[in-house]
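[1] below are the sequence and a predicted model; questions follow.
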Amino acid sequence: MQRQLPPGPTPWPLLGNLFQKDVLPLYNSYAKLTEKYGPVFTVWKGPKPTVVLCGYEAVKDALLGHAEEFGGRSNIPLKIPGSRGQGFVNSNENKWRELRRFTLSTLRDFGMGKRRMSDRVQEEALCLVEEIAAAQGQAFDPRETIRSAVSNVICSVVFGSRFDYKDSAFLEQMEIVTDLTDFLRSFLGIVCSALPKVMDFFPGKHKKISAEAQKMYTFIHEKVKSHRQSLDPENLRDFIDCFLIKLEKDQYHNKVIFSHEDLVVAVLGLFVAGTETTSQALLYSLLAMAKFPHIQAKVQQEIAEVVGTHRPPSMEDRVKMPFTNAVVHEMLRYDKFSSEIFPRAVTRDTEFRGHKIPLGTSVIPLFTSLHFDPLWWETPEEFNPGHFLDEKGEFQKRDDFMPFSAGKQSCPGEALARMELFLFFSTLFQNFTFQLTGDARERDLRSLYFDHMKNHLYPPLQAITCPR
């Protein structure tokens, strides 16, 4: 099999390239690996290969030009709910397609991409403003509050209600979500995914993560149970109600595709994805604006000119706010630490760019390699909103910008995430000026963010209320 795959660094027996520091993490090593092996190369995470795609041309060719071949999904060999093929993380193509189709349709029915969802995000953004204002300009850690605000948007769709920011059960789930996603991004998470049976014999954080994920599974299971008891087919409240009705209809017609387990794990997936990625992006934006006050001031000036102070920003304002929109996009581009937690897989034996990739092989399209490619971006290592502005200062879309992936496996919540990012971001900077405190002011943006990602350390911020 190794002879058929694209070239790559020589793996060690059993361990592959796991402990070769010049290979992993890929966001640090891809440039050198690409220079040596080309834009399509193979790394071995333990005894199993992963094909890595680097650069705009290779990624676009795979995800859009060969969408069917690169449209599979790898299972996660971790002992967490959903790792055995339920919900969105499964390699059953027909089941995955049907679940994605049903989820997108249901989310649209509950307003995703529509005015009522925009109103819901606006309401939550104002709750967030009120919570931050309670700090009265003192230094504070924004993580918990922002996670809760972002999560409440998807909770209102999935569970039919939002949670109070001080709700202890809700806050426990927020902590679990953060621990789980941080673990899956970490080197230990990569090792556990590559060598699950070996790691079963060792104590460590992976054991704790599995237990925490089970708590979250139980929390959602209880929500589903409560919904089943109060279900009214004439008054569907949320995603869970719609899924329960689908289960009943499929059972009646002897067309059983999903199970109760699929429902719980699908909700868990929406809950995690709808919480962590967007909240991390918003936290990153606060750091970026505090670190670059001249950009923050220009954002605030545009908000003041277009929106004023007597109403919250709306999605209709976005087209009139090209600089603010560009800052939001640049913030997504500049996040070098984002990773493909859930690799794709080829759905058949595939010939691609002169290489043979066997059926079922894991594939990682490395989006960092697109977003930091000096051939496409003017100043890739700088935080520069001008990357998304034309010569007239108008916002410009870019084909080489794929923070939500592309093709068959693109993020189903992309429309909601884009809405949340713009509305939360613009509402926060309509109301506050954010400043770093202490020695955090002297450090660069990446080291500040990396400390949070790796060590859960977040520099305190001050939120100074904007004058009216």
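    Cool, the structure landed.

[2] every contact and neighbour count from this point should use C-alpha atoms.
    Will do.

[3] after the strand or helix carrying Met117, which helix or strand is next?
    According to DSSP states H and E, Met117 maps onto helix 115-133. Scanning forward in sequence from helix 115-133 by DSSP H and E, the next helix or strand is helix 143-158.

[4] how about that next one: buried residues?
    143, 145-158 (16 or more other Cα atoms under 10 Å).

[5] need the next SSE after it, C-terminal direction.
    helix 168-185.

[6] who's in contact with whichever strand or helix holds Arg101?
    Secondary structure assignment for Arg101, by DSSP H and E: helix 93-109. Contacts with helix 93-109, where a contact means Cα atoms under 8 Å, 6 or more residues apart in numbering, come from 72, 87-90, 114, 157, 239, 242, 257-258, 412.

[7] got the angle between it and helix 115-133?
    Per axes from the mean of the first three to the mean of the last three Cα atoms, to 10 degrees, the angle that helix 93-109 makes with helix 115-133 is 80 degrees.

[8] put this next to the first one:
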Amino acid sequence: MTEFQSITTTILLGFVTFIIMLISVKFLWRRSKMPPGPFPLPVLGNFLQLYSDGLLPGLLKVSKKYGSVCTVYFGSRPTIVVTGYKALKEVFSDSGDAFLNRGCLPVFDRLFKFEGLSFTNGDTWRQLRQFSLHTLKDFGMGKKSLEDPILEEAHHIAEHFRNLNGEPFEPSTTLICASSNILANILLGTRFDYNDKNWMEILQKSREAFHILSSVWGQLYEFFPTIMRILPGPHRNIFTNLEPLENELMKSIRLHQETMDPACPRDYIDCFLIRMKQEEDNEKTPFTIRNLKSSIYDMFLGGTESTAVTVNFGYLILIKHPELQDQLYEEIDQVIGQAREPKAEDRSKMPYMNALVHEIQRYSDIFPMGFPRATNRDITFHGYYIPKGTNVLPMLTTALQDPTYFETPEEFNIKRFLDENGKFQKNNAFLPFAAGKRACIAESMVRMQLFLFFTIILQKFTLKSMVDPKDLDISPTESGIENIPPAHKIIFIPRTIEGGA
């Protein structure tokens, strides 16, 4: 090596070393101002600390050590983990709009391409949400008019269970179809039969996608999306399994385009298409086919899965604790009887059923990690500096399991939602729908649906386990982005009460 080459090599090495040191100093300086947390490794971040326990237990373990506001690294991506009702309330409601943006969620970012109701930000999100709230209300969301399609679907479920003639049955796929039909009624103006093999297969594949997403493969994708995109493995089935649903929704949109009457909109899609026509000269309009497809895709995935899984968990809880059914039968027979069907207005007269539904939601804890937010400006939070664009993970499970608000939270106990007089009482830490401006858009519909689905089935059936309830394990089979209930067969025995349906 010549003297010139030696000097050049030395200068290059010195320059590279200087750059590395500069980046390291900048990283350490910024990290020192952010909330505390385990020190991340290059590329891996805090993967090793979290992966050894599983993502959800790992995050809870880290927050227990570092506090209600701490920092973990998903690969090279810093994420602020927020735990406990008080800190979550600050994120959702008390900090203005600082945490209003949608955070990074690699699987969903790939699926939705930052389009649609839940995965856009700023003015696009505001316009889409305002339009969706207004339109869904027009089609019954939060109103008594939505009661009829929910009751109709509950009757279809009851008829399906009655036709089993007491044969043990695993209800998860039927429940997903029933839940999807409530949304299909509002969004697509249609209903799918439980014997529709194509639709049932689409829903089954969607369900399998959520199972993979909540497994270790889905968690690996969240840490290392760039690498996992090119690696083979079960995580690829997340996208292939959801593709048929996306295609079916696009097929419905095209059919609506061909048959729509602007003077008589039938459903959400028609209203969106009408708005598109009105804004066709606006180059910046968010009302596009891509945002329409992503919006209904998002509502189908989130609304169908969460409600069906909650009902499924509820059935498992009822066969695990059969004594609950006797108390519910007594309230149903006193308030409603067997001669008429339940109504949404009955909820205010049925504190025990209302408490049961709330406790099922709390205990099943469907989306324990919530959905990530992101800061839309630099902010000081709990005395720490959080830069603009930082992911914030609101751990909903830590509100639903907060011992300050729910005594012995690991136990199922509906009395926590009843006062000393047996009347229903609210609990501020009950946050299965999140809260604030990004809260679940379909909360009122889900509440009505859960109440009517549970009430009408328990009005007509006794639910029994195939094994001794003491031996029945209803713990989630996967706990990631979603808590997945185990598959257990249930026996639905018609209640033989004079005058009953």
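    Cool, got the structure. Here the structure is a predicted model, which means the values were calculated and not measured.

[9] could you find the closest non-adjacent residue to Gln401 of structure 2?
    Leaving aside its sequence neighbours, Gln401 of structure 2 sits nearest to Pro409 (Cα to Cα, 6 or more residues apart in numbering; 5.1 Å).

[10] tally of neighbours for the corresponding residue of structure 1 for the one you found?
    Counting by TM-score structural alignment, Pro409 of structure 2 corresponds to Pro380 in structure 1. Per other Cα atoms under 10 Å, the neighbour tally for Pro380 of structure 1 reads 17.

[11] residue contacts, Pro380 of structure 1?
    Contacts for Pro380 of structure 1 (Cα under 8 Å, 6+ apart) come out as 371-374.

[12] helices of the stretch 1-150 of structure 2, start to end?
    Secondary structure of the stretch 1-150 of structure 2 (DSSP state H, counting those that start in this stretch): helices at 3-33, 47-51, 55-66, 85-89, 106-112, 122-138, 147-162.

[13] make JSON lines from those helices and add mean neighbour count and distance to Lys460 of structure 2 to it.
    Converted to JSON lines, the helices of the stretch 1-150 of structure 2 look like this (neighbours: other Cα atoms under 10 Å; distance: least, Cα to Cα, whole Å):
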{"stretch": "helix 3-33", "mean neighbour count": "12", "distance to Lys460 of structure 2": "58"}
{"stretch": "helix 47-51", "mean neighbour count": "18", "distance to Lys460 of structure 2": "45"}
{"stretch": "helix 55-66", "mean neighbour count": "18", "distance to Lys460 of structure 2": "38"}
{"stretch": "helix 85-89", "mean neighbour count": "21", "distance to Lys460 of structure 2": "38"}
{"stretch": "helix 106-112", "mean neighbour count": "16", "distance to Lys460 of structure 2": "39"}
{"stretch": "helix 122-138", "mean neighbour count": "16", "distance to Lys460 of structure 2": "31"}
{"stretch": "helix 147-162", "mean neighbour count": "18", "distance to Lys460 of structure 2": "8"}
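
[14] thinking again about what came up before, the helix holding Met117 of structure 1 vs structure 2, average offset?
    Here helix 115-133 of structure 1, set against structure 2 after superposition, deviates by a mean of 0.7 Å using mean Cα distance after the TM-score superposition for structure 1.

[15] what is the corresponding segment of structure 2 for that helix?
    The aligned range for helix 115-133 of structure 1 is 144-162, by TM-score structural alignment.

[16] and the strands in the stretch 301-450 of structure 1?
    344-345, 350-352, 355-357, 362-365, 432-436 (DSSP state E, counting those that start in this stretch).

[17] in JSON lines, list the ones you listed along with distance to Arg311 of structure 1 and mean neighbour count.
    Below are the strands of the stretch 301-450 of structure 1 laid out as JSON lines (distance: least, Cα to Cα, whole Å; neighbours: other Cα atoms under 10 Å):
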{"stretch": "strand 344-345", "distance to Arg311 of structure 1": "43", "mean neighbour count": "24"}
{"stretch": "strand 350-352", "distance to Arg311 of structure 1": "52", "mean neighbour count": "15"}
{"stretch": "strand 355-357", "distance to Arg311 of structure 1": "54", "mean neighbour count": "18"}
{"stretch": "strand 362-365", "distance to Arg311 of structure 1": "41", "mean neighbour count": "24"}
{"stretch": "strand 432-436", "distance to Arg311 of structure 1": "15", "mean neighbour count": "21"}
